[in-house]
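>>> Got a predicted model here, sequence first, then my questions.
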Amino acid sequence: MVKSFEEVLKKVKSLDIKKVAVAVAQDEPVLQALMQCKKEGIAEAILVGNENEIRKIAEEIGMDLSGYEIIHEENGPKAALKAVELVSSGKADMVMKGLIDTANFLRAVLNKEIGLRAGKLMSHVGVFEIPNVDRLIFMTDAAFNMYPDLKAKIDIVNNSVAVAKAVGIECPKVAPICAVEVVNPDMPSTLDAAMLSKMNERGQIKGCIIDGPLALDNALSEEAAAHKNISGPVAGKADIMVLPNIDAANVMYKTLTYTSNSKNGGLLVGTKAPVIVTSRADSFETKVNSIALAALVASCK
């Protein structure tokens, strides 16, 4: 089982190289990450954006553009549409946000004519390598779905399971995270957690093991679960954390990012191809990790 981003990168390099279309590519951190990905055999890229600015930045960072296709488009939303079209037409395997706001980028992704709609819910999956945790932790949804109901959470689970399987986890253990580990009628998230677990038990949600509700400590730590006499196949062994809403997920995501020595990456799935929506605040390493994760998911399409 893949347990670190070092192993993720190693796995990507063993597969056929994938190509990412970058929307509004005149962004220095993104170009640096793409340069590293090409150097390491993680992914190649098609750069869509202002060619003059792309070449200027490339010169400043010592990036050789001879091995890249560049499509000149000065208008940001049009560049995003072109990048998405490259993926929907099969000329690229995944799409990445460059120097464009997320709203305009996602409008292109969801375009009815050339977009990447797949007829199901789109959700964000963050992947963390956390010190003293012996496995990768998949966390969802910190960026896209605000207050998902049970139906949405089923899709969110399925999307995250697909990413975990692409990384190499054959049967992911899924923990619907709540404030407590018992079903409480006054806490709707615990009811959703119990329903997800029962649906999984009855074969309505396949390809994983779901058990919940679980509090975060009982999902992460076998010792914490044992202290509370909580047993089961997921207690203390969870691979996937399904947070109850965007508030909890976003706070957890940013807390791990800024207060620990964790490594991370993330992507949007539930589309016809992986969508990489990194923030300008994300580190160079996070961007490389995100491209690598997307390449693994693209390899399973």
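Yep, it's here. Numbering: from 1, shown residues only.

>>> CA atoms for contacts and neighbours, from now on please.
Noted.

>>> Residue 34 against residue 46, yeah?
No: when contacts are counted by CA atoms under 8 Å, residue 34 is not listed as touching residue 46 (9.9 Å).

>>> Looking at the two, which is more packed in?
Between residue 34 and residue 46, counted using other CA atoms under 10 Å, the more crowded position is residue 34 (25 against 22).

>>> wait, what's in contact with that one?
Contacts of residue 34 were listed using CA atoms under 8 Å, 6 or more residues apart in numbering, and they are 43, 44, 45, 288.

>>> what about the closest residue to residue 183 other than its chain neighbours, how many neighbours?
Leaving aside its sequence neighbours, residue 183 sits nearest to residue 190 (CA to CA, 6 or more residues apart in numbering; 5.1 Å). By other CA under 10 Å, 25 other residues sit near residue 190.

>>> Can you name every helix or strand that the helix or strand harbouring residue 190 contacts?
For residue 190, the element it lies in under DSSP states H and E is helix 188-201. On a contact count with 3 or more CA pairs under 8 Å, 6 or more residues apart in numbering; DSSP states H and E, helix 188-201 meets helix 150-167, strand 209-210.

>>> Now distance to residue 221 too, for the contacts of residue 34, in JSON lines please.
Below are these laid out as JSON lines (distance: CA to CA, whole Å):
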{"residue": "43", "distance to residue 221": "35"}
{"residue": "44", "distance to residue 221": "39"}
{"residue": "45", "distance to residue 221": "40"}
{"residue": "288", "distance to residue 221": "29"}
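
>>> Name the nearest of those relative to residue 122.
Distance to residue 122, by CA to CA, is smallest for residue 288 among those, at 21.8 Å.

>>> what about versus this one:
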Amino acid sequence: MDRPHEKYDRLIERCQTLAPTPTAVAHPCDQSSLEGALQAAKLGLIAPILVGPSARILAVAKDCGLDLTGMPIVDAPFSVASAEMAVQLVREGKAEALMKGSLHTDELMGAVVKSATGLRTARRVSHCFVMDVPGHEDALIITDAAVNIAPTLEVKADILQNAIDLAHALHFDEVRVAVLSAMETINPKVPSTLEAAALCKMMDRGQVTGALIDGPLALDNAIDMEAARVKGIKSPVAGRANVLLVPDLEAGNMLAKSLSFLAGADTAGIVLGARVPIILTSRADSLIARLASCAVAALVAQSRREGTKVIG
């Protein structure tokens, strides 16, 4: 068995040679979000710019015994204004990443996707979980379980490319994508199997690039070699996938939470497809998951600086 958080520790260690990523932290007005940002700064992962009601941020720091000496604070009166100001800092080139504080996800993402003042690109915005599953050899990317509810084939192509680019930013030796469904055979009555087949053909035609891809695959034969062998599936992906593209948000959310609450997995989260990576954590996330999310964002930001394909 691997050590607890071993995969996340490797991600954080890889960031030690990088300069801290300037990060606008939107509305860090509770202990977990403020402490997470400060701990990430202490490890050199990010250089936080705290955006929100300054008096409230200072009060939280005082109550929790957190030292904000030398930490820049940009005053914004309430949560939506904090999100808009954090986005503005990115547009002005003062931040290379966004981090969610104690505001609602919809408030932050609403500011991100505004057509005139947001951070949209030609790529669809999507979410990736980077999961540290005990007993599983490598980090596992699951997408999209938080942003796109019922993605079309066109949207899935963007979700897929975002995840592939993320895997390269995280230095996966080989990116192996399983497009998941309830079965590994194509069934016209199950639309996700048809879309999986279409995505594989899009990879063949160069419409999606940078990975090995197979689908449809059921979860068991996507990640377990013996299950793939028993089903007679011969594929460079089956049994050894490190990226899982789910049919819809509900399936992805249940898969990620099952791994978290039943298998003891840690869950780092990031949103891609915007101009910068967006660190999207939950109030229930552990400190190590928050730090890992910051490490993922730092590696994505580094890939963008190097001019590779990662968007956001």
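Okay, I see it. Since the structure is predicted, the reported quantities are computational estimates derived from the model, not experimental observations.

>>> roughly how far is the helix holding residue 190 of structure 1 from the heart of the chain?
For helix 188-201 of structure 1, the distance from its own C-alpha centre to the chain's C-alpha centre is 23 Å (CA atoms, centre = their mean, to the nearest Å).

>>> Would you check the span in structure 2 matched by it?
Against structure 2, the aligned range for helix 188-201 of structure 1 is residues 191-204 (TM-score structural alignment).

>>> Contacts made by that stretch with the rest, please.
Contacts of stretch 191-204 of structure 2 (CA under 8 Å, 6+ apart): 153, 157, 179-181, 183-188, 208-209, 213-216, 247.

>>> just the buried members of those?
Neighbour-count burial (16 or more other CA atoms under 10 Å) applied to the contacts of stretch 191-204 of structure 2 gives 153, 157, 179-181, 183-184, 186, 208, 213-216, 247.

>>> Among those, find me the one that's closest to residue 95 of structure 2.
Looking across these and measuring by CA to CA, the closest to residue 95 of structure 2 is residue 157, at 28.2 Å.

>>> Contacts only, for the corresponding residue of structure 1 for the closest one.
Under the alignment by TM-score structural alignment, residue 157 of structure 2 pairs with residue 154 in structure 1. Taking CA under 8 Å, 6+ apart as the criterion, residue 154 of structure 1 is in contact with 196, 205.

>>> So residue 154 of structure 1 versus residue 256 of structure 1, what's the distance?
Distance, residue 154 of structure 1 to residue 256 of structure 1, using CA to CA, to the nearest Å: 25 Å.

>>> Same question for residue 131 of structure 1.
Distance from residue 131 of structure 1 to residue 256 of structure 1, counting by CA to CA: 10 Å.

>>> Also residue 65 of structure 1?
Applying CA to CA, the value for residue 65 of structure 1 to residue 256 of structure 1 is 35 Å.

>>> So those two - more neighbours on which side?
Using other CA under 10 Å as the criterion, residue 65 of structure 1 and residue 256 rank with residue 256 on top: 17 against 14.

>>> How about that one: what's its closest non-neighbour residue?
residue 262 (6.6 Å).

>>> any idea what residue 78 of structure 1 aligns with in structure 2?
Using TM-score structural alignment, residue 78 of structure 1 sits opposite residue 81 in structure 2.

>>> average distance between whichever strand or helix holds its match and structure 1?
Residue 81 of structure 2 belongs to helix 79-91 when assigned by DSSP H and E. Helix 79-91 of structure 2, aligned to structure 1 and superposed, deviates on average by 1.1 Å (mean CA distance after the TM-score superposition for structure 1).

>>> C-terminal to that helix, what's the next element?
Following helix 79-91 of structure 2 toward the C-terminus (DSSP H and E): strand 97-100.

>>> Can you show me the strands along the stretch 151-300 of structure 1?
Using DSSP state E, counting those that start in this stretch, the strands of the stretch 151-300 of structure 1 run over 173-176, 209-210, 240-242, 263-269, 275-276.

>>> Where in structure 2 does the third one fall?
This points to strand 240-242 of structure 1. Going by TM-score structural alignment: strand 240-242 of structure 1 matches residues 243-245.

>>> Pull the residues that contact the matching stretch.
Contacts of stretch 243-245 of structure 2 (CA under 8 Å, 6+ apart): 140-144, 160, 163-164, 167, 175-180.

>>> go again using 6 Å as the cut-off
140, 141, 142, 143, 177, 178, 179, 180 (CA atoms under 6 Å, 6 or more residues apart in numbering).

>>> what about residue 291 of structure 1, distance to residue 278 of structure 1?
Taking CA to CA as the measure, residue 291 of structure 1 and residue 278 of structure 1 are separated by 10 Å.

>>> out of these two, which sits in the more crowded spot?
Each of residue 291 of structure 1 and residue 278 has its neighbours counted (other CA under 10 Å); residue 291 has more, 32 against 21.

>>> out of everything not next to it in sequence, what's closest to that one?
Distances taken as CA to CA, 6+ apart place residue 276 nearest to residue 291 of structure 1, at 7.0 Å, with adjacent residues excluded.

>>> Spit out the contact partners of the corresponding residue of structure 2 for the one you found.
Residue pairing (TM-score structural alignment): residue 276 of structure 1 is matched to residue 279 of structure 2. For residue 279 of structure 2, the contacting residues are 98, 99, 270, by CA under 6 Å, 6+ apart.

>>> How about the contacts made by whatever residue of structure 1 lines up with the second one?
Per TM-score structural alignment, the equivalent position to residue 99 of structure 2 in structure 1 is residue 96. Taking CA under 6 Å, 6+ apart as the contact definition, residue 96 of structure 1 lies against 22, 275, 276.

>>> Confirm for me that the second one is in contact with residue 291.
Looking back up the chat, that one is residue 275 of structure 1. No: under the criterion of CA atoms under 6 Å, residue 275 of structure 1 makes no contact with residue 291, lying 9.3 Å away.

>>> can you give me the helices in structure 1?
For structure 1, applying DSSP state H gives helices covering 5-13, 28-40, 51-61, 76-88, 102-109, 150-167, 188-201, 216-220, 222-227, 246-259, 284-299.

>>> Just give me the match in structure 2 for residue 166 of structure 1.
Aligned by TM-score structural alignment, residue 166 of structure 1 pairs with residue 169 of structure 2.
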